[in-house]
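# Curious how this folds, go ahead:
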Amino acid sequence: MGREVQRIRLLLVEASEILRDGLAHLLQSESNLDIVSVSDTPSQAVKAARAHKPDVVLTDIECSKGSAIELILRIRKVVPDTRIIVFTNSRRIDDFFSAMSIQVAGYISKENSVESLIKMIALAAEGKLVIDPPMAAIATGGLKALDGHRREARLNGVSTLSKQEKAILNLMADGATNQEIANALVITENKVKIHVQNIMHKLHARHRLEATVCAIEERLQRSIDGSGPERM
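From the prediction side, this is the model:
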């Protein structure tokens, strides 16, 4: 007998009843997904996360009866290892950066097919950062509109990073903490902190988020150009 495939435990948070029920029905039919709970409010979602400890949470950036950013932070306190994907129709660059600043596992459009959505849920469950082409284009456009000189300096700085610094920056973009980076690269957390400071200096980044955004933009540009893999 073959080994049983581990199913991904998914918590779906969606205010629209029609979309919530329809999506739950479509996703539940997939053999690798297990919809552990469906919620329409932040309070319900936090209770469900505590009770079911999902592998992945799929939520809109626009929640009824509360802030999605606050919801994500509350879920993180309950189940720190859960991967959280923002699934939205929002085209606001501020929403994208707000989500990226709290290190979500993905930011994807509701325009995706069910097949694409399932693939991205699986990638997020594996620890990868998922941003689909529509959201990548919006993010790249927004980034280009930001401080042009600083942005160019940051992107040029990527080429000056050492192999280990690039590895650390990629892990930062995946949402890893300093301790998680240390564990992944088998170095001390203090060594990671030193590398992060060096990375920020080379990228002319004023804080960790700016350095992380630089890594995300580099990935997005590679994806759009077809010039290279997701990671640097």
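# drop to CA atoms for contacts and neighbour counts, all remaining ones
OK.
# Regarding this protein, what is its longest helix?
helix 208-225 (DSSP state H).
# which residues in the chain form strands?
Ranges of strands in the chain, per DSSP state E, are 8-13, 33-39, 56-59, 83-88, 106-109, 130-131.
# residues touching Glu14, list them.
Arg20, Val38, Ser39, Asp40, Thr41, Thr59, Asp60, Cys63 (C-alpha atoms under 8 Å, 6 or more residues apart in numbering).
# so can I have CSV of the residues you listed showing neighbour count and distance to Glu115?
Below are the contacts of Glu14 laid out as CSV (neighbours: other C-alpha atoms under 10 Å; distance: C-alpha to C-alpha, whole Å):
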residue, neighbour count, distance to Glu115
Arg20, 16, 17
Val38, 19, 20
Ser39, 20, 22
Asp40, 18, 23
Thr41, 18, 26
Thr59, 25, 18
Asp60, 23, 19
Cys63, 19, 24
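# One more sequence to fold, the one below, so I can look at both together:
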Amino acid sequence: MIRVLLADDEAMIRAGVRSILVTDPGIEVVAEAGDGREAVELVRAHRPDVALLDIRMPRLDGLAAAAELRSAAPEVAVVMLTTFDEDDYVARALEEGASGFLLKASDPRELIVGVRAVAGGAAYLSPRIARKVIARLNGARLSRAAEARGRIEPLTPRELEVLALVGEGMSNQEIGRELFLSEGTVKGHVSAILARLGLNNRVQAAITAYEAGLVRR
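Below is the predicted model:
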């Protein structure tokens, strides 16, 4: 069962998102918050698998809440849910450790796909957001490729294999099947990769893999 905390300052939005999530029998909404400060407190109390945070909330916005959760509850996957897709919001969300970014105007099925993806250890960006991220990567690819290749030099051959599959969007379970490793072993490799490269989350790792030319598919 995937345990989710939902935070949004609009009760009607929370009700709508909850009604979508509970259509999946494998997802349970364990707590709801009306602002960012309450969200952080409830995450500490309930330790959900996924925290679904609106970006614009009173007391503490979603970005600031994500930053606190990165240190207070690093095992909880954070997904930003918003009506805005401006580059600055996306960049800041990823910098603060978010594993996913979903737009409220997206297809409702995308919400469940995104929650399941990050709960499984993968990253998830709304397709509209992903296109913008890829466009930015393409524009800076040549200048950043050499830097990225230099950054990954300290990694072991096995870590490079894992990083390449993270870049392809695979979850820990999928990487384990691909490389004949246990899910726990893959999780250990991912943690080591993030630490060696000084990265905050799998999205940043995937971008590094892409820039370094590890992603072939």
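# of all the strands of the first structure, which lies closest to Ile224 of the first structure?
strand 130-131 (11.3 Å; C-alpha to C-alpha).
# quick one: stretch 41-60 of the first structure aligns where in the second structure?
Aligning stretch 41-60 of the first structure against the second structure (TM-score structural alignment) gives residues 35-54.
# ok so, going back, buried residues, the longest helix of the first structure. List them.
Going by neighbour count (16 or more other C-alpha atoms under 10 Å), the buried part of helix 208-225 of the first structure is 208-223.
# now the helices: where do they sit in the first structure?
Secondary structure of the first structure (DSSP H): helices at 17-28, 42-52, 68-78, 93-101, 114-125, 133-145, 148-158, 163-173, 178-185, 189-202, 208-225.
# quick revisit: tell me which residues of the match of stretch 41-60 of the first structure come out buried.
Quick answer for stretch 35-54 of the second structure (16+ other C-alpha under 10 Å): 35-40, 42-43, 47-54.
# next one: stretch 103-114 of the second structure
So, applying 16+ other C-alpha under 10 Å, buried residues of stretch 103-114 of the second structure: Leu103, Lys104, Glu110, Leu111, Ile112, Gly114.
# before we move on, the earlier item: does the longest helix of the first structure pack against any helices or strands, and if so which?
If you count contacts as 3 or more C-alpha pairs under 8 Å, 6 or more residues apart in numbering; DSSP states H and E, helix 208-225 of the first structure packs onto helix 133-145, helix 148-158, helix 163-173, helix 189-202.
# Deepest in the core, which of those is it.
Ranked by mean neighbour count, these are led by helix 163-173 with a mean of 20 (mean count of other C-alpha atoms under 10 Å).
# what's the angle from that helix to helix 208-225?
90 degrees (axes from the mean of the first three to the mean of the last three C-alpha atoms, to 10 degrees).
# Can you check what angle separates helix 163-173 of the first structure from helix 178-185?
Using the same axes, to 10 degrees: helix 163-173 of the first structure against helix 178-185 is 130 degrees.
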